[in-house]
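Engineer: Pasting a predicted model and its sequence here:
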Amino acid sequence: MDNADVADKDIPNGDVEDLEALVVGAGFGGVYQLRRLRQEGYKTKLVDSASDYGGVWYWNRFPGARVDITIPHYEFSDPELWRSWSWTQRFPGSAELRAYFRFVAEKWDLRKDTYFSTRITAAVWNEEEGKWLVTAANGRHFRAKYFLLNTGFAAKRYIPDWKGIDRFQGTWVHPSYWPKTEPDLTGKRVAVIGTGSTGVQLSQQFSQVAGEFVLFQRTPNLALPMRQVEYAADEQAFPRENYTKFFTDRTQGFGGILINFLPRATFDDTPEQRQATYQKLWDEGDFHFWLGTYHDMMFSWDANKEAYTFWRDKDQRPKLKEMLAPEIQPHAFGCKRISLEIGFYEIFNQSNVSLVDVNATPVLEVTEKGIKTTEKLWEFDYVICATGFDAVTGGFNEIDIGGTSGQKLTDKWLEGVRTYLGLAVSQFPNMFFTYGPQAPTAFCNGPTCAELQGEWIVNVLNHMREKGSKSIDAEEQAESEWTKGVSAIANASLLPTAKSWYMADNIPGKVRQPLIYLGGVPTYYKTINDCAKNGYAGFNLK
């Protein structure tokens, strides 16, 4: 069926809600867009499959779940919010983050224009009308000029295709499906599969209560100390009178936070100076040792090895050191997602904790009682499958999106993702997205990019309104050049040398390519704004 043939007769009762903009996803990106588009006078609705705001933090409610970006980085810059909101920790937990979203929803009066428990399943571009016809699983239908996706980089769970999972008689759960009623794991036999950020956080929690705790590891996590801080009363990281300048300045940090690489290379310093620099960064906690270090750390193997050697030789390493901090560097430091830890390495000194290297003893199958490796059968009551997500593109592929001439987005991306500016896709007019492929995304603080990309999208919609334009579509040549540029920046670094979800390595069959723009937030921000100043060069307006 041609897209132009889609009509009300194809929808039960012809029940279609007409909008100017439909925003998908109620995390930072989505709620910011709803607020701003309403302020600009657009008839807008926000939809989300969850039952409340929070995006990934609605789902990530497992024990120990917390953000690894410090406050006040990890909040909106609106003074109406920060003047009256206080955090209890430097790195807030997921429950506090959900409370923050409820606070934002009240302050910005979002609920009247939000549909929860509404999972979008399909969206089709109608060329004749210049609108998107969007369908939800619960029977809602929308007709909107603009289709704005904010699905984030962790929207589609990934569970390995291990033989026998369906036979397991205990509880097998992906942590983003964690039950709202907390199960009691005291004294239980508990396994965590995976050593990403979630695996680290879960391990720190469950190792303290489980009778037997086992972590299944494929790759060691080169985690850094978090340095958590508890705040009392109205105490915060620094006085609120400094917040206005802070929120302006955070856009100038490489990752949308006020941490920047040093203006010198690793071997510009003497060995003694390097050790002192590394130690200072280490003591600060957060991502300073990763993103505030020498500027050549992720571009030079010799520089990278220096950083890894310092990390490996920290004196708090426990037994099992060769598995957790190998003598031979397992991959380029910082080229897999760095996690922040609070006592993670110390848990392996406990008698109830075991570490299984699935490279040395691969998993053969899952049985009724547990996980069978080439070494033994490990019996469990609970298995938490912290194996991550079909990162960055998974949320898009969960929706059947049809563009011009009936082209499917999944088909277009079959041989690799292509976008323009990490904001749009050629042949999918009037569709924009935040925190998606080929933008800074995982190398950008969520609220920072929600505001930067969100404002750009609002501005382009205003530009179209002023010009009386019906549609805007990225040019294929511009898209091709952007995609090549993203790869060129990544290939100049050590990032492609490591297997990671940054390179789409964690999903079998997924095309290996850099999914993240690595030029940094300031350069990205300048680039998209230059595009706007030049009349939205690289786009066709009709």
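Structural biologist: Great, that's in hand.
Engineer: For the rest of this, base every contact and every neighbour count on C-alpha atoms.
Structural biologist: Will do.
Engineer: Just give me the residue right at the centre of the chain.
Structural biologist: For the chain, the residue nearest the mean C-alpha position is residue 153 (4.0 Å; C-alpha atoms, centre = their mean).
Engineer: isn't that residue right next to residue 438, touching?
Structural biologist: No - Residue 153 is beyond contact range of residue 438, at 11.4 Å (criterion: C-alpha atoms under 8 Å).
Engineer: quick one: the strands in the stretch 301-450 of the chain?
Structural biologist: 340-341, 353-357, 363-366, 370-373, 377-379, 382-385, 400-402, 431-433 (DSSP state E, counting those that start in this stretch).
Engineer: of all those, which lies closest to residue 49?
Structural biologist: strand 400-402 (15.5 Å; C-alpha to C-alpha).
Engineer: ok, and for the lengthiest helix in the chain, which residues are buried?
Structural biologist: The longest helix of the chain (DSSP state H) is helix 446-467. Of all the residues in helix 446-467, those buried under the rule 16 or more other C-alpha atoms under 10 Å are 446-457, 460-462.
Engineer: Run the chain-centre distance for it.
Structural biologist: Averaging C-alpha positions (C-alpha atoms, centre = their mean, to the nearest Å) puts helix 446-467 20 Å from its chain's average.
Engineer: what's the answer for stretch 452-470, then?
Structural biologist: 25 Å.
Engineer: Alongside the first one, take a look at this:
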Amino acid sequence: MTTTSHSVEADYDAIVIGAGFSGLYILKRLRDLGLSARLYEAGSGVGGAWYWNRYPGARTDSDSMIYCFSEWFDEDLVREWGWRERYSSQPELERYFNWVADRLDLRRDIDFDTRLRSAVYDEQAALWTLTTEQGSVATARYFIPAVGALSDPNVPDFPGLADFQGPCHHSAQFPKDGIDFAGKRVAVIGNGATGVQIVPEVAKTADSVRHFIRNPCHLVPGRNHVLAEADVEATKEAITEILGYSRNTFGGFPYDFLGTALDTSPAERQAAYQKSWEQGGFTFLFLFADVLASREANDTTMDFLREKIRTLVRDPATAGLVTPTDPWLTKRPPLEHGYYSALNRDNVHVVDIKANPVDAVTSNAIRLADGTEHEADVILLATGFDSYTGSLSKIAIRGRDELPLTARWADRPRNHLGLMSAKFPNMFMLYCGPYNPAPFTNGPTLIEQQAEWILDWIQYLDANGHVAMEPTEAAEEEFFALHSEIANSTLIPETSSWWTRAAAGADEPRLVMSWAGGFPEYRRLCDVNAAGKTDHFVLR
């Protein structure tokens, strides 16, 4: 139990929401500091996104050796687990999370099947009161939503969708027991990371797969493979050095830019693209540092990708449908694990719903605007998420003076560093706040850095007799101005995606929701705003 300076007892020092990487990390580290903590998880198990996303082909796009907890979390765990594949599948990741939770006895501080309904701040008591949908109520000094940037499923409102007679599931709501696709006509709607993973897997057994797409994604090959035992052991030995290097690169990965495309000769540039394409993975994203700022540089990548698609997809019409027109890297490029080769199968067909949108769903078909009907036995919705604000807005969060978070963010999200919002004291948005660099950064690398920043502040507050902190509105505006300056110097605002929002004014660029200045610069800003080193926060 904890007592504030106002002598009001709190049930816990901190309550954390979500049992994925971020929630489990900070739960364990809070315990390390001797603080009392409770974690609420809507699902029945640990894993966060990797508990919910059970769709066929679900797999990480970060190399497994860095998509895990580091030595900052636990010195022993980092060398004990051996990954089976270059990119971990959902079942392997879920096994990993369960192993971590059991190994460190984390479940004793987790309430499963518990969804948060509201979080209300009491300024006089300097406490958060959290109420769950199950009716339980608890108070805490610190409220830490760790709900992820992509956890609120976006289910399209197609007329008649509820009348469809077969199985219909969003990729994040896929049944645990799976679906037998043998002999079935399957419709996959959406072509982000989930859609391009689902299609090649389902096509192996389905009678037919129709992939309904609007804006094709940029894809690069993953080159997934089973890891040799010798390589696994060698990685374990060097893992702290690998992770240490990764923390200093633009994306938090163990590789960084070679240079700039426009300062590289065409022959050398082509060779670099080809070598990275053959190697597979996100090295392709970090070849040339100018491709996001220069259309001319960006076109060198686009030319390479267009030629690859023409080579890989036999039917020219299909190749045209899946060739992206948005500038390279202006939305998250998924890794490709057999998608292009699946398009060469007789049972796979691409349907353009940008030119011919979905009009309605009937009991057994998807009807398009021109009246064409595509019969289906199963519909899989790979339609993404309400990014960044969706999961937070689903919780009735009210700060000082009963101010709803949704009201304060009505025109645009307002926060400092993507971590805290003025008028919401002691609420730390771990890996879920708008303007944090999540899409551009290896998840665990960013999560652990943000969590340590939060923990340092909590220790500072406790050591110096402060009961609450929040950023100043001036600090928020200063951060947003820097964020916008960087984002608007790139090509990202040219593309509509989950990275962006519509502009407030007709002449303004799209609002970019993710920090685009790279992980080292983001970490530097956090260090400048570290505990006791800044006047960007009001301490009470």
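Structural biologist: Noted; the coordinates are in hand. All of these numbers come straight from a predicted model, not from anything done at the bench.
Engineer: Of the strands of the stretch 301-450 of structure 1, give the one that comes closest to residue 138 of structure 1.
Structural biologist: Nearest to residue 138 of structure 1 among the strands of the stretch 301-450 of structure 1 is strand 400-402 (15.4 Å), distances taken as C-alpha to C-alpha.
Engineer: how about the closest one, which residues of structure 2 does it hit?
Structural biologist: Mapped onto structure 2 using TM-score structural alignment, strand 400-402 of structure 1 spans residues 396-398.
Engineer: Check the mean deviation of the matching stretch from structure 1.
Structural biologist: Its aligned residues in structure 1 lie a mean 0.3 Å from stretch 396-398 of structure 2 after superposition (mean C-alpha distance after the TM-score superposition for structure 1).
Engineer: Just the buried residues of that stretch, please?
Structural biologist: By 16+ other C-alpha under 10 Å, the buried positions in stretch 396-398 of structure 2 come out as 396-398.
Engineer: Out of these, the closest to residue 69 of structure 2 would be?
Structural biologist: Nearest member of the buried residues of stretch 396-398 of structure 2 to residue 69 of structure 2, counting by C-alpha to C-alpha, is residue 397, at 29.5 Å.
Engineer: The nearest residue to the closest one once chain neighbours are set aside - how many residues pack around it?
Structural biologist: What sits nearest to residue 397 of structure 2 in space, not counting adjacent residues and going by C-alpha to C-alpha, 6 or more residues apart in numbering, is residue 119, at 4.8 Å. Residues lying near residue 119 of structure 2 (other C-alpha atoms under 10 Å) number 22.
Engineer: tell me which element residue 119 of structure 2 falls in.
Structural biologist: Secondary structure assignment for residue 119 of structure 2, by DSSP states H and E: strand 116-122.
Engineer: ok so, going back, residues contacting the match of strand 400-402 of structure 1, please?
Structural biologist: 117-121, 404-406, 424 (C-alpha atoms under 8 Å, 6 or more residues apart in numbering).
Engineer: who are the neighbours in contact with the corresponding residue of structure 2 for residue 370 of structure 1?
Structural biologist: The alignment partner of residue 370 of structure 1 in structure 2, by TM-score structural alignment, is residue 365. Neighbouring residues of residue 365 of structure 2 by C-alpha under 8 Å, 6+ apart: 164, 373-377.
Engineer: likewise residue 395 of structure 2?
Structural biologist: Residue 395 of structure 2 is in contact with 116-119, counting by C-alpha under 8 Å, 6+ apart.
Engineer: And for the counterpart of residue 297 of structure 2 in structure 1, nearest residue in space, chain neighbours not counted?
Structural biologist: Matched by TM-score structural alignment, residue 297 of structure 2 corresponds to residue 303 in structure 1. Leaving aside its sequence neighbours, residue 303 of structure 1 sits nearest to residue 297 (C-alpha to C-alpha, 6+ apart; 5.1 Å).
Engineer: so how far is residue 450 of structure 1 from the one you found?
Structural biologist: Distance, residue 297 of structure 1 to residue 450 of structure 1, using C-alpha to C-alpha, to the nearest Å: 28 Å.
Engineer: Likewise for residue 278 of structure 1?
Structural biologist: 32 Å.
Engineer: And for residue 242 of structure 1?
Structural biologist: 21 Å.
Engineer: what does residue 270 of structure 1 give?
Structural biologist: Here residue 270 of structure 1 is placed at a distance of 41 Å from residue 450 of structure 1 (C-alpha to C-alpha).
Engineer: try residue 187 of structure 1
Structural biologist: Distance of residue 187 of structure 1 to residue 450 of structure 1, given as C-alpha to C-alpha: 42 Å.
Engineer: so where is the strand holding residue 119 of structure 2 in structure 1?
Structural biologist: Strand 116-122 of structure 2 falls opposite residues 120-126 of structure 1 when the two are matched by TM-score structural alignment.
Engineer: What residues of the matching stretch count as buried?
Structural biologist: Buried residues in stretch 120-126 of structure 1, counted by 16+ other C-alpha under 10 Å: 120, 122-126.
Engineer: thinking again about what came up before, dump the buried residues of stretch 396-398 of structure 2 into TSV; add distance to residue 68 of structure 2 as well.
Structural biologist: Shown next, in TSV, are the buried residues of stretch 396-398 of structure 2 (distance: C-alpha to C-alpha, whole Å):
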residue	distance to residue 68 of structure 2
396	32
397	30
398	33
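Engineer: picking up where we left off before, pretty sure the residue nearest to the centre of structure 1 is in a helix, no?
Structural biologist: No - looking at residue 153 of structure 1 with DSSP: H, G, I helix; E, B strand; the rest coil, it is coil, so not inside a helix.
Engineer: Give me the aligned partner of it over in structure 2.
Structural biologist: Taking TM-score structural alignment for the superposition, residue 153 of structure 1 sits opposite residue 149 in structure 2.
Engineer: what's near enough to touch that match?
Structural biologist: Residue 149 of structure 2 neighbours (C-alpha under 8 Å, 6+ apart): 387-389, 391, 431-434, 438.
Engineer: Stretch 338-356 of structure 2 maps to which residues in structure 1?
Structural biologist: Stretch 338-356 of structure 2 corresponds to residues 343-361 in structure 1, going by TM-score structural alignment.
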